[in-house]
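A.B. asks: sequence? don't have it. structure:
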């Protein structure tokens, strides 16, 4: 499957789920004590389908819909999110959900424990999240891609330039495809091998490690 087919398949899936959530969007609210906080979830930025529930990242928080229970819940800052404008979602094999926001950093949701606010990426737009494994998370922001070590709760390094693209290019999407790391930008895509043939991790901070593909248009999904 080539890059164009991968983009098309993922886009179709997201648009089907997006259409459903647009019907749901105007009816969600979050209750707090005797008060009800209404936020607009009509603009959906990302969708993740779990085993039992569907999650949506919206401009008004996170929406969870469970079809078998016919129930929906909206989560906001009052419930533990770092910010209400949530741009992306990713999950690890342990069942944790990770949310990236517009300027308010990362939030982790652990089933049975709730939300944990993380101190990283405050002031940056977190556009996309992709796990290489449970301890390695790639975070696409408005200034590049960061390698975040989840078990150590630290940013190991950040990649600011991808081949011929300008430094601090905004990355709209990041994805691990096979053994390569892909980045989607405003004018095309870039890819680099995560490891060298010897098994040593590639120096992705070096712009020359990346191959650039100019499409002349935005790449939001890979």
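C.D. replies: Thanks, I have it. Computed from a predicted model, the values in this text were never measured in an experiment.
A.B. asks: only C-alpha atoms for contact and neighbour calcs from this point on.
C.D. replies: OK.
A.B. asks: Quick one: list the elements packing against the helix or strand containing residue 14.
C.D. replies: With secondary structure defined by DSSP states H and E, residue 14 is part of helix 3-24. The helices and strands touching helix 3-24, judged by 3 or more C-alpha pairs under 8 Å, 6 or more residues apart in numbering; DSSP states H and E, are strand 44-49.
A.B. asks: Tell me what angle the strand it packs on forms with helix 3-24.
C.D. replies: Here strand 44-49 points in a direction 100 degrees away from that of helix 3-24 (axes from the mean of the first three to the mean of the last three C-alpha atoms, to 10 degrees).
A.B. asks: could you give the angle of the host helix or strand of residue 88 to strand 44-49?
C.D. replies: Assigned by DSSP H and E, residue 88 belongs to strand 86-91. Going by the same axes, to 10 degrees, strand 86-91 is angled at 10 degrees with respect to strand 44-49.
A.B. asks: Tell me the helix or strand right after strand 86-91.
C.D. replies: Heading C-terminal from strand 86-91, the first helix or strand you meet, by DSSP H and E, is strand 97-104.
A.B. asks: in that next one, what's buried?
C.D. replies: Across strand 97-104, burial judged by 16 or more other C-alpha atoms under 10 Å covers 97-104.
A.B. asks: and the comparison structure, right after this:
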């Protein structure tokens, strides 16, 4: 592990680098009727926080953060940066970030047969902690084993050391900020709520049966910033959405469907379709919004982490408020390439597609919606969305920069102060006043205050 420390190190802050803003954490999620967004209630933020309150500020120029591939804020408002095998932290009071290389899954060179192919996303956690996601290659088929993702434990039939090593690839690291601004590995996430997994330090895998290595690549992440579940982390993977509290996870949920096929002898078989999941958002009332390449869903979380994966569709402790697909755009088996999913304060849902633009949806039942495509965007690709407390929706396009849709749902305009053509990520932090919107583009990081 190597650490790059600024030549003129600013005054060292405590490891937690600040404390979460005080205030009313909010009320429990309202199960309500489909489309009922509830009302944001995070209390009155006490102050503006430690960062500049300029309406628009280019952090790449002002603080030298470069052009990272992912950014995040923790509860102490430390700014985390991810760039390949490097993790950077810009603490309140710093003039430039401190970068650390070779932490956790990045301790070996990236590659298909290494611990990871590449890093993907970073999200803040409690003050001084962040979570780093990685991508792993799809497991090779073992002809002796029926399920591609099944890995035998030592002493079981068909065990091999090579296949067992697949448990350690990809997944998620929890990392910690040190007093000098550097970063160390806290733990490669492995603790879970399932009894079959107890004591098995083999990364993230199926909670109900550890043999199934289904969540190997982390594709998106989001920290809950208010409400009773503030601090919870959600990650989407190649298979579904996983909930994390501290260092403990419960994996996973997915809005899948069954494909029925018939072989040449007329025998029917069915297989569960769960494509990679990129779309992830937290609704104003705390619902979890997820979208894979073909389907989308709205989940109502319960207070108990162990109940996250209890699939009873419309019933049970963690029901689907909505689960369906955009029948106006494509058939069930066709990819819609969803990359972002948000709900505005009006209650309307918005989904961004890498290939098919921005779509608005209001449910007409639990599994079907009224869909309409937003016109006026000059780019067909939407990579990121952020719904803000003023009722607006920020739209990160692939090729036409950042756009803002006003609360009326029709007035659309580009945000010219943000440089860059492709918006890679939008991170909204409402716990400070004015609020912060982190806009990561192909030209670097810009922060808007007050949306």
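C.D. replies: Nice, thanks for sending it over. Remember, it's a predicted structure, so these values are computed and weren't measured experimentally.
A.B. asks: What does the TM-score come to for these two?
C.D. replies: Here the TM-score for the pair of chains, by TM-score structural alignment, normalised by the length of structure 1, is 0.61; 185 aligned residues with a C-alpha RMSD of 4.1 Å.
A.B. asks: one step back: kindly present the buried residues of strand 97-104 of structure 1 as JSON lines, with separate columns for distance to residue 51 of structure 1.
C.D. replies: Shown next, in JSON lines, are the buried residues of strand 97-104 of structure 1 (distance: C-alpha to C-alpha, whole Å):
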{"residue": "97", "distance to residue 51 of structure 1": "13"}
{"residue": "98", "distance to residue 51 of structure 1": "16"}
{"residue": "99", "distance to residue 51 of structure 1": "18"}
{"residue": "100", "distance to residue 51 of structure 1": "21"}
{"residue": "101", "distance to residue 51 of structure 1": "24"}
{"residue": "102", "distance to residue 51 of structure 1": "27"}
{"residue": "103", "distance to residue 51 of structure 1": "30"}
{"residue": "104", "distance to residue 51 of structure 1": "28"}
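A.B. asks: Quick one: map residue 80 of structure 2 onto structure 1.
C.D. replies: Applying TM-score structural alignment, one finds that residue 80 of structure 2 aligns to residue 55 in structure 1.
A.B. asks: and that match, what element?
C.D. replies: Judged by DSSP H and E, residue 55 of structure 1 forms part of strand 54-58.
A.B. asks: tell me the contacts of residue 352 of structure 2?
C.D. replies: The contact partners of residue 352 of structure 2, taken as C-alpha atoms under 8 Å, 6 or more residues apart in numbering, are 338-341, 358-359, 381-385.
A.B. asks: Now residue 136 of structure 1. Nearest residue, chain neighbours left out?
C.D. replies: Nearest residue to residue 136 of structure 1 in three dimensions, chain neighbours excluded: residue 149, at 5.1 Å (C-alpha to C-alpha, 6 or more residues apart in numbering).
A.B. asks: can I assume that neighbour is in contact with residue 135?
C.D. replies: Yes: between residue 149 of structure 1 and residue 135 there is a contact at 5.5 Å, judged by C-alpha atoms under 8 Å.
A.B. asks: Comparing those two, which shows the higher neighbour count?
C.D. replies: residue 149 (17 against 13; other C-alpha atoms under 10 Å).
A.B. asks: show me the contacts for that one.
C.D. replies: 135-137, 155-156.
A.B. asks: hang on, the earlier thing: might you report the residue contacts of the match of residue 80 of structure 2?
C.D. replies: By C-alpha under 8 Å, 6+ apart, the neighbours of residue 55 of structure 1 are 47-49, 62-65.
A.B. asks: Spatially nearest residue to it (excluding sequence neighbours)?
C.D. replies: Spatial nearest neighbour of residue 55 of structure 1, chain neighbours left out: residue 64 (4.6 Å); criterion: C-alpha to C-alpha, 6+ apart.
A.B. asks: Could you check how far the counterpart of the one you found in structure 2 is from residue 244 of structure 2?
C.D. replies: Mapped onto structure 2 by TM-score structural alignment, residue 64 of structure 1 lines up with residue 89. Counting by C-alpha to C-alpha, to the nearest Å, the gap between residue 89 of structure 2 and residue 244 of structure 2 amounts to 22 Å.
A.B. asks: Between these two, which is the more surrounded one?
C.D. replies: Counted by other C-alpha under 10 Å, residue 89 of structure 2 and residue 244 do not tie: residue 89 has more neighbours, with 26 against 20.
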